[in-house]
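# coords below, sequence missing:
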């Protein structure tokens, strides 16, 4: 899979941008703050319906504009598709596929597939559990786009359930009339049902990633492993959907008094974590800076290998990564990704792009993208 054309309108710093691409390595080089990352961020947004830099769409719309548009032509084998997203902060985003508007944004998932390496990846190792849950869920959705609907259902039910619990907690604290909790059993069932499906996919994913992550870490940092991945939550082993449903339902019932007291849902995939280990120790709190970087890179490389095994080869995006790495890791990473069908690289100076990734180059300056 590769992108042949990227078109932006009022996205980030670009009033307009038209970039012709193709297979192979493509580098975007220019000083910081000139718009390099904005280009690859747009490609990543088409793949995940989210940004790796911000959590909302508002910062993605150019100042003074009320919407932004990302459009890309994509080739997969003999198949060519045109995907388009219109970002409307505060309103529903709109999607088009092959010029048809009879699609939802999440229907675009799977048309563009990317694996993105960025400085923010360090948070996968050192950050909060939410960073690792997001990593898992984006990869789950890349493997099976239908899971986007399951994730949306889970978030909707969780919001409704939390609202009911919060009302009950507030009433208890202020001595008011008790809140009717008769619907809580129904919300529990809905949460456990969608949660079991999401949990099942996460557990299958972690099982598939374990050997790939260990192999990738050895490639990036020979002799530094082994790498361990441990899912931590209400269930930690692959089981049937019905078994996971019953586990979640039982866990919700067990903590219900505490939930009513605190006003929040305490059990479910939204509370789980992926524990990363190097040797016998958890990476968070014990791994050095270099080890943490190597582990983050290994997770991305494992993701790439997994997606490539199961479907179209993803576009590899390396956003200002090489400046963060020492010479050894820089060269090893470059050698590993160089054979990719399409590799998009951003760098502040040409020297940050390893020789093995020499290819077509764009100069990015003050929002202008010019082929060198």
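Ah, there it is. None of these values were measured; they are calculated from a predicted model. Numbering: from 1, shown residues only.
# switch to C-alpha atoms for all contacts and neighbour counts from now on
Noted.
# residues near residue 313, how many?
As a burial measure, residue 313 scores 21 neighbours (other CA atoms under 10 Å).
# Could you find the closest non-adjacent residue to it?
Distances taken as CA to CA, 6 or more residues apart in numbering put residue 1 closest to residue 313, at 5.5 Å, once the chain neighbours are dropped.
# What of residue 251?
Nearest to residue 251 is residue 267, by CA to CA, 6+ apart, at 6.7 Å.
# How is that neighbour assigned, secondary-structure-wise?
coil (DSSP: H, G, I helix; E, B strand; the rest coil).
# Am I right that it is in contact with residue 248?
Yes: using CA atoms under 8 Å, residue 267 is in contact with residue 248, at 7.4 Å.
# more neighbours, those two?
Set residue 267 next to residue 248 and count neighbours by other CA under 10 Å: residue 248 wins out with 26 against 22.
# Distance check, that one against residue 134.
20 Å (CA to CA, to the nearest Å).
# repeat for residue 353
Distance from residue 353 to residue 134, by CA to CA: 29 Å.
# Between the two, tell me which one has more neighbours.
residue 353 (24 against 13).
# From residue 104, how far off is the residue nearest to residue 313?
Using CA to CA, residue 1 is found at 22 Å from residue 104.
# These two: which has the busier surroundings?
Higher neighbour count among residue 1 and residue 104: residue 1, with 23 against 15, using other CA under 10 Å.
# For that one, which residues are in contact?
Contacts for residue 1 were tallied using CA atoms under 8 Å, 6 or more residues apart in numbering; they are 74-77, 112-113, 312-315, 341-342.
# can you map out the strands along the stretch 51-200 of the chain?
Per DSSP state E, counting those that start in this stretch, the stretch 51-200 of the chain carries strands over the ranges 68-76, 79-87, 94-97, 114-117.
# Use this one as the comparison:
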């Protein structure tokens, strides 16, 4: 799979942009603030309907414009399809495939798959649990697009339930609407448990599948590491049953919600469910006093280099897992080489150079390792200019190609 042409209208800093692309490596070189990351961000947005840089769509629309459009000709198994997303902040986004509008924009998720390496990846290790939950859920949706609906439904139910908990909590302090709020809350408990059980089952399965890939990747990128040094484990907000199927997990969520009813009413927030879970990352640090291996959480104990190696391992593991599904995802290396030492630069470049399509951004050409030589564009002053030399990128697949 690769993107053969990218078209932007009122996206970020671009009033318009037309960028031919092709298989292999393409690098966008430009000083900070010139718009190079905006190009790869647009491709990643088509994949997930989310940005790796901001939490909402509003910053993605050019100042003064009402909407933005991202369009890409995507080639898979020799066939070309044109994917398009219309971003409408404050209103529903729209998505099209070959000019036909989809019933819901989220149905475009997963039609193109991306894995992004960026300086923000360090938050996977050092950031809040929400960063690690987002990492898991984004990967889940790329592998199983229907889970985008489960995720959206869970978040919708959670918002409504939190509102009701605040109302019911106030009712316990003297409001007359207590009985009504509590009766309504019961129905939302059931919805939370249903969607939560399905999401929880999917996350648990993903962590089990991802674990060996993370160990292998960490061994590759960390100096002197062993395959079993890096580990990850899912930490739920409730005690899990022996059965890990969605129905059993939903029943466990519902039982725990009912058990903690008074705590939730006191605090006015949902305390049980996948939104309270975390992904625990740990490293082995040799034998302890009793001869057994000592494992410590990466957050708070790992060095800066170890933290970076673990973050890279998570992204490489995601890439390998997606490849195992049968698709070569598009790799995006967004200003990541400036954050790495020379050895890690070379290791990462060698690992990803064989991908079907690699998109690189860098402030200076010297930051791009020799193993990633390919087509290069200079990005400056809102202009994207191809540098001389290199193979021509996919000249026959323009923005209006049809499947």
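Noted; the coordinates are in hand. For clarity, every value in this text was computed on a predicted model and none was experimentally measured.
# quick one: TM-score?
TM-score of the superposed chains, computed with TM-score structural alignment, normalised by the length of structure 1, equals 0.98; 371 aligned residues with a CA RMSD of 1.2 Å.
# Now, of the contacts of residue 1 of structure 1, which are buried?
Buried subset of these (neighbour count, 16 or more other CA atoms under 10 Å): 74-75, 112-113, 312-315, 341-342.
# residue contacts, the aligned residue in structure 2 for residue 31 of structure 1?
Alignment note: residue 31 of structure 1 maps to residue 31 in structure 2; criterion TM-score structural alignment. Neighbouring residues of residue 31 of structure 2 by CA under 8 Å, 6+ apart: 362-364, 379-380.
# any shared contact partners between residue 267 and residue 248 of structure 1?
Jointly contacting residue 267 of structure 1 and residue 248 under the rule CA under 8 Å, 6+ apart are residue 234.
# superposed on structure 2, where does the helix or strand residue 207 of structure 1 falls within end up, distance-wise?
Assessed by DSSP states H and E, residue 207 of structure 1 sits inside helix 184-220. For helix 184-220 of structure 1, the mean deviation from structure 2 after alignment is 0.6 Å (mean CA distance after the TM-score superposition for structure 1).
# for that helix, the distance to its chain's centre please.
Helix 184-220 of structure 1 has its C-alpha centroid displaced from the chain centroid by 14 Å (CA atoms, centre = their mean, to the nearest Å).
# how close does the closest residue to residue 167 of structure 1 other than its chain neighbours get to residue 68 of structure 1?
Using CA to CA, 6+ apart and skipping the chain neighbours, the partner closest in space to residue 167 of structure 1 is residue 179 (6.8 Å). Residue 179 of structure 1 sits 43 Å away from residue 68 of structure 1, going by CA to CA.
# Pick out whichever of those two has more residues nearby.
The neighbour comparison of residue 179 of structure 1 against residue 68 (other CA under 10 Å) goes to residue 68, with 24 against 15.
# Surely that one touches residue 57?
No: using CA under 8 Å, residue 68 of structure 1 makes no contact with residue 57, being 9.3 Å away.
# Check the contact lists of those two and give me the overlap.
Residues touching both residue 68 of structure 1 and residue 57 by CA under 8 Å, 6+ apart: 87-88.
# do you know how far the residue nearest to residue 167 of structure 1 is from residue 316 of structure 1?
51 Å.
# likewise residue 84 of structure 1?
From residue 84 of structure 1 to residue 316 of structure 1 the distance is 20 Å (CA to CA).
# again with residue 154 of structure 1
As judged by CA to CA, residue 154 of structure 1 and residue 316 of structure 1 stand 30 Å apart.
# looking at the strands of the stretch 51-200 of structure 1, which is buried most?
strand 114-117 (a mean of 24; mean count of other CA atoms under 10 Å).
# which strands and helices sit next to it?
For strand 114-117 of structure 1, the elements it packs on are helix 36-48, helix 289-310, strand 315-319, judged by 3 or more CA pairs under 8 Å, 6 or more residues apart in numbering; DSSP states H and E.
# please redo it, this time with the cut-off set to 7 Å
Packing contacts for strand 114-117 of structure 1, counted by 3 or more CA pairs under 7 Å, 6 or more residues apart in numbering; DSSP states H and E, involve helix 289-310, strand 315-319.
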